[in-house]
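**Q** dropping the sequence and predicted coords here.
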Amino acid sequence: MSTILNDITTPRLVLRLMNKAVMESCLAGELAVAGNLLGAVIPPALLLHPSSLTYSLKALAHDPLYAPWSARAIILPDKGEMIGLIRFHGAPGDASLLKYAPHAVEVGYEIYPPYRRQGYAKETLGAVMAWAQATYDVHAFVASVSPSNIPSRQLVAGFGFVKTAEIMDDVDGLEYVYLRYTE
């Protein structure tokens, strides 16, 4: 894995930060404009769940230091196509995570349907956790997953996440909260 500017690269993917202009263009429905700014085709599937972009924009407005933790497009570089999104819900030490672990970060991700079950989520999650550990010395990770999302539950279990709580999310309903510590 290497990091170039705002990209995190893996053997098959580029995880590129979506800056304010890209996110605002997406939310305005201007996917072609956003794609030109991002350097990848952005599918309409992104707008089926725009709350990640809305959240990231609000978090950036509140705290500019959130920038490296914000939404990242998951891009297939050989096709120049966005296949999903990953983001951290806050910077390390976010107050909402203190009950789980100090200096933790929560990660959320989505791979669009045509690209699921091909290992992209595993590659992406592993890369962002390695980046957070190497760049910011983060060793505690939280993931909230719907009980009905078996593939995602299997993914976090494969990384050694352990279920620590159940919460009722205002947007997503019941979620299991998983925690992972790294060395």
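**A** Here it is on my side, so go on.
**Q** make it CA atoms for all contacts and neighbour counts henceforth
**A** Will do.
**Q** where's the closest residue to residue 17 other than its chain neighbours relative to residue 18, distance?
**A** With C-alpha to C-alpha, 6 or more residues apart in numbering as the criterion, residue 17 has its nearest non-adjacent residue at 4.2 Å, and that residue is residue 72. According to C-alpha to C-alpha, to the nearest Å, residue 72 and residue 18 sit 5 Å apart.
**Q** before we move on, what about residue 12?
**A** Counting by C-alpha to C-alpha, the gap from residue 12 to residue 18 is 19 Å.
**Q** pick out whichever of the two has more residues nearby.
**A** residue 18 (25 against 12; other C-alpha atoms under 10 Å).
**Q** pretty sure the more buried one sits against residue 71.
**A** Yes - if you go by C-alpha atoms under 8 Å, residue 18 and residue 71 touch, sitting 5.8 Å apart.
**Q** what's the neighbour count on residue 134?
**A** By other C-alpha under 10 Å, the residues close to residue 134 number 11.
**Q** repeat for residue 60
**A** Look at residue 60: counted by other C-alpha under 10 Å, it has 18 neighbours.
**Q** and the one 5 residues further on, by the same measure?
**A** Neighbour count of residue 65, defined by other C-alpha under 10 Å: 13.
**Q** give me every residue that touches it.
**A** Residue 65 sits next to residue 91 when contact means C-alpha atoms under 8 Å, 6 or more residues apart in numbering.
**Q** let me know the secondary structure of it.
**A** In three-state terms, and counting by DSSP: H, G, I helix; E, B strand; the rest coil, residue 65 is helix.
**Q** over to residue 164?
**A** strand.
**Q** just the element for the closest residue to residue 100 other than its chain neighbours, please.
**A** Leaving aside its sequence neighbours, residue 100 sits nearest to residue 179 (C-alpha to C-alpha, 6+ apart; 7.4 Å). Under the criterion of DSSP states H and E, residue 179 resides in strand 173-181.
**Q** can you list the buried residues in that strand?
**A** Neighbour counts over strand 173-181 (16 or more other C-alpha atoms under 10 Å) mark 174, 175, 176, 177, 178, 179, 180 as buried.
**Q** pasting the second one now:
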Amino acid sequence: MHSIETPRLRLQLVTLELFDLCIEGNQRDAERCAGVFMCDDWMRDVAYLKRRRDQLAADPSYMPWCVRMIVLKETNSVIGQIGFHTPPAPPELRAIAPGGIEFGYRIYVPHRRNGYAREAAVGMMRWASMERGIDSFVVSISPDNAASQALARSLAFVKVGQQLDDVDGIEDVLVLNGPALRRAIAS
């Protein structure tokens, strides 16, 4: 499996071995395994890492879709995370995005407001569209998350409803496909 490269970022896959090292809190060996500098934010997100690790262990075909570290090439440091929630075409998206896929991302506080979220999101969608034929993307964003709502609008995502997330509470559900998707990934 390869990393996804953008001008400033490398979206690097996380192996089962790396998940385990991070979950154990073994930062030194995790950095050695990944070849990057880990940040405390990544290492502290143990519940999220366990959830994705268990998902990957249960279904190895999930690997290319699983969480990726967002690595700033200039410093070779992890500045966030991005990944698809499931492999393509899960049943829960059939009504709003047939054949589509949902993704989420997080840029850690010291690195926000630099365009990294947009660059990572476009990179992931471009890869999934051009390499894997995905033509519909879904994001679920808290109505209070002004930065992510603005990013979704700037990429031409369209709100199709709301949902109650077990972890994050009320979220707007937004979809991007068709000509708007082609424009977004060309940017």
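**A** All right, it came through fine. The shown structure was predicted, so the numbers you read here are calculated from the model rather than taken from an experiment.
**Q** just the TM-score for the two chains, thanks.
**A** Overlay of the two chains. TM-score (TM-score structural alignment, normalised by the length of the first structure): 0.93; 179 aligned residues with a C-alpha RMSD of 1.2 Å.
**Q** check the alignment and tell me where residue 83 of the first structure lands in the second structure.
**A** Counting by TM-score structural alignment, residue 83 of the first structure lines up with residue 79 in the second structure.
**Q** ok, now residue 105 of the first structure?
**A** Per TM-score structural alignment, residue 105 of the first structure is aligned with residue 101.
**Q** mind listing what that match touches?
**A** 84, 85, 86, 87, 88, 89, 90, 93, 134, 136, 137, 138.
**Q** ok, 6 Å please
**A** 88, 137 (C-alpha atoms under 6 Å, 6 or more residues apart in numbering).
**Q** for it, give its distance to residue 44 of the second structure.
**A** 27 Å.
**Q** the longest helix along the second structure vs the first structure - mean distance after superposition?
**A** Looking across the second structure with DSSP state H, the single longest helix is helix 116-132. Here the mean offset of helix 116-132 of the second structure against the first structure after fitting is 0.4 Å, by mean C-alpha distance after the TM-score superposition for the first structure.
**Q** which part of the first structure lines up with that helix?
**A** With TM-score structural alignment applied, helix 116-132 of the second structure matches the range 120-136 in the first structure.
**Q** now the matching stretch: how far from the chain's centre is it?
**A** 10 Å (C-alpha atoms, centre = their mean, to the nearest Å).
**Q** likewise for stretch 122-138 of the second structure?
**A** Distance, stretch centre to chain centre, for stretch 122-138 of the second structure: 12 Å (C-alpha atoms, centre = their mean).
**Q** same question for stretch 112-120 of the first structure.
**A** On C-alpha atoms, centre = their mean, the centre of stretch 112-120 of the first structure falls 15 Å from that of its chain.
**Q** residue closest to the middle of the second structure?
**A** In the second structure, the residue lying closest to the centroid (C-alpha atoms, centre = their mean) is residue 82, at 2.1 Å.
**Q** and the host helix or strand of it, what does it pack against?
**A** If you go by DSSP H and E, residue 82 of the second structure is part of strand 77-84. Strand 77-84 of the second structure makes packing contacts with strand 68-72, strand 101-107 when contacts are defined by 3 or more C-alpha pairs under 6 Å, 6 or more residues apart in numbering; DSSP states H and E.
**Q** what about it, distance to the chain center?
**A** On the basis of C-alpha atoms, centre = their mean, strand 77-84 of the second structure sits 7 Å off its chain's mean C-alpha point.
**Q** quick one: contacts of it?
**A** Outside strand 77-84 of the second structure, the residues within contact range by C-alpha under 6 Å, 6+ apart are 36-38, 65-71, 102-108.
**Q** now check the first structure for the residue matching residue 90 of the second structure.
**A** Under TM-score structural alignment, residue 90 of the second structure pairs with residue 94 in the first structure.
**Q** for residue 175 of the second structure, that is, sorry about that
**A** Using TM-score structural alignment, residue 175 of the second structure pairs with residue 179 in the first structure.
**Q** got the contact list for its match?
**A** Residue 179 of the first structure makes contact with 141, 142, 161, 162, according to C-alpha under 6 Å, 6+ apart.
**Q** rerun at 7 Å
**A** Residues near residue 179 of the first structure by C-alpha atoms under 7 Å, 6 or more residues apart in numbering: 141, 142, 143, 161, 162, 163, 164.
**Q** which stretch of helix or strand covers the counterpart of residue 17 of the second structure in the first structure?
**A** When the first structure is aligned by TM-score structural alignment, residue 17 of the second structure is paired with residue 21. Assigned by DSSP H and E, residue 21 of the first structure belongs to helix 20-27.
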